[in-house]
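Enquirer: Need a 3D model of the sequence below.
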Amino acid sequence: MKFGVAVYPGSNCDYDTYRVIRDILKEDVRLIDYRETDLSDLDCVVLPGGFSFGDYLRPGTLAAHTPLTGAVKEFADKGGFVIGICNGFQILTEAHLLPGALMPNIHGKFVCKHQYLRVENSDTPFTNQCEDGQVLKIPIAHHDGNYFVDEETLRKMEDNGQIILRYCDEFGNITEDANPNGSIRNIAGITNEKKNVFGLMPHPERAAESILGTEDGLYILKSIIEAYS
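Expert: Predicted coordinates for the structure are as follows:
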């Protein structure tokens, strides 16, 4: 399987993601410049975390209008796997590859900590190594992770199984106290209708080695490989 990791001006998790794919997952991977348009050699594109273009206007807005993101849209339309992590999730919503928007955290503060997540749908290319209801511990680090979508769209997403991860406590309870940013219904990760595009605020690449306190991010990353094979 061949991965590509996007590099926008201001990306700061690109090399972390690249290293995990190359050295831990042992998969073929290359970095993709934001001016590139040919993704024909790739099976999965990762839009990593960071502050693309300095988060000017809104996080992800300028990156959404680059040649690379245009190519990612075509790649996704053809069924290619796309995963957007943190700022990558913001880019996917700004590019309308995923519904909704990421707004500033309800408390107005940057939040950086380990976070519990409940798997809501294990029948996707990104969670097939999980079980429904499984609790993962994966770090978050964001200022604009407050996911919002209108009620009609949210109902359709719920019915279609597009809500993939929710913020929870260590026992899997979905509570207001367990919500770190004010996201509607504790949503932490979603897919598109076809379920080949996945956006999440937590950082699975920061949860891929025991020395970091958790390897739960590997459930997500290994799911992609399993889905491809």
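Enquirer: From here on, just use CA atoms for contacts and neighbour counts.
Expert: Noted.
Enquirer: what's the spacing between Met1 and Arg118?
Expert: Counting by Cα to Cα, to the nearest Å, the separation of Met1 from Arg118 is 28 Å.
Enquirer: Between these two, tell me which one has more neighbours.
Expert: Regarding Met1 and Arg118, a neighbour count based on other Cα atoms under 10 Å identifies Arg118 as having more, with 26 against 15.
Enquirer: Give me the contacts around stretch 2-22.
Expert: Residues outside stretch 2-22 that contact it (Cα atoms under 8 Å, 6 or more residues apart in numbering): 27-34, 41-54, 63, 205-206, 208.
Enquirer: this one next, for a side-by-side:
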Amino acid sequence: MSELASEPLTSARIGVITFPGTLDDADAARAVRYAGAEPVALWHGDADLRGVDAVVVPGGFSYGDYLRAGAIARFAPVMTSVIEAARGGLPVLGICNGFQILCEAGLLPGALLRNGGLHFVCRDQPLRVERTSTAWTTAFADGATVVIPVKNMDGRFTAARSTVDELEAEGRVVFRYTGSNPNGSLNDIAGISSADGRIVGLMPHPEHAIDPLTGPSADGLGLFRSVLGAVVSA
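Expert: I've put the predicted structure just below:
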């Protein structure tokens, strides 16, 4: 797909949050438009979610990553509303810094620590789709391999061994790095979900893989298309 839809193809409205230091909000909004929904800009200092059907917490360096990545953003007024709405079933996707924020907010378990090699990693990364029953992955085939860019400094997923075992046992590992692990994440985990599958966080950037003209593939578009089915059927 190389052209943006001039009008939304569905009535779905997907919020995209902007914090000070966010870098990828425009890309996430573009991905929402590509998928056929209406992107809705949400500001970190405003608690009003504007009646959206889902929320994307995009990548970047919210609040300059002071204290640690995502630690301050978790307390933003908009996140107070996102936390409440997510616990009520609102689909939420956290990408890179957004994943860090969701972990800080307690919506997903674990934490994202400094990469194992202590270097910023930026490359096209193959992933295996491990779960297709979440609100954000129904467009994929089980076990499919997708190529999505990864770019992070604090992308190493870690958690207590009991938590990792629980995620594995419950099928809540959504994406797994294949080939080489870019950051040392436990069990090669690239993305996880909440127990109900409505909340997903991943370190790679699907919004940068929506068109082969500008990315390594259009594989990332599947996440944004998947949630349309989830909100239409809700």
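Enquirer: Tell me which stretches of structure 2 form helices.
Expert: Along structure 2, the stretches classed as helices by DSSP state H are 25-35, 77-87, 97-104, 161-169, 221-233.
Enquirer: Would you mind finding the most buried of those?
Expert: Ranked by average neighbour count under the criterion mean count of other Cα atoms under 10 Å, these are headed by helix 97-104 at a mean of 28.
Enquirer: so where is that helix in structure 1?
Expert: Helix 97-104 of structure 2 corresponds to residues 87-94 of structure 1 when matched by TM-score structural alignment.
Enquirer: That stretch vs structure 2, mean deviation?
Expert: Following the fit onto structure 2, the mean deviation recorded for stretch 87-94 of structure 1 is 0.4 Å by mean Cα distance after the TM-score superposition for structure 1.
Enquirer: Could you give the separation of that stretch from the chain centroid?
Expert: Between the mean C-alpha location of stretch 87-94 of structure 1 and the chain-wide mean there is a distance of 8 Å, by Cα atoms, centre = their mean, to the nearest Å.
Enquirer: Check stretch 126-134 of structure 1 too.
Expert: Shown here is stretch 126-134 of structure 1, whose average C-alpha point lies 15 Å from the average C-alpha point of the whole chain (Cα atoms, centre = their mean).
Enquirer: and for it, what span of structure 2 is it aligned with?
Expert: Using TM-score structural alignment, stretch 126-134 of structure 1 corresponds to residues 136-144 of structure 2.
Enquirer: list the contacts for the aligned partner of Ala76 of structure 1 in structure 2?
Expert: Here Ala76 of structure 1 is matched to Ala86 in structure 2, going by TM-score structural alignment. Taking Cα under 8 Å, 6+ apart, we find Ala86 of structure 2 in contact with 92, 107, 198-199.
Enquirer: Considering those, which are maintained in structure 1?
Expert: The subset of the contacts of Ala86 of structure 2 whose aligned counterparts are also in contact in structure 1, taking both residues aligned by TM-score structural alignment, their matches' Cα atoms under 8 Å, comprises 92, 198-199.
Enquirer: Distance to Ala160 of structure 2 added to the residues you listed, as a markdown table?
Expert: Formatted as a markdown table, the kept ones among the contacts of Ala86 of structure 2 follow (distance: Cα to Cα, whole Å):
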| residue | distance to Ala160 of structure 2 |
| --- | --- |
| Val92 | 24 |
| Arg198 | 23 |
| Ile199 | 20 |
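Enquirer: out of those residues, which is most surrounded?
Expert: Scoring these on neighbours with other Cα under 10 Å, the highest-scoring entry is Val92 at 30 neighbours.
Enquirer: Perfect, that will be all.
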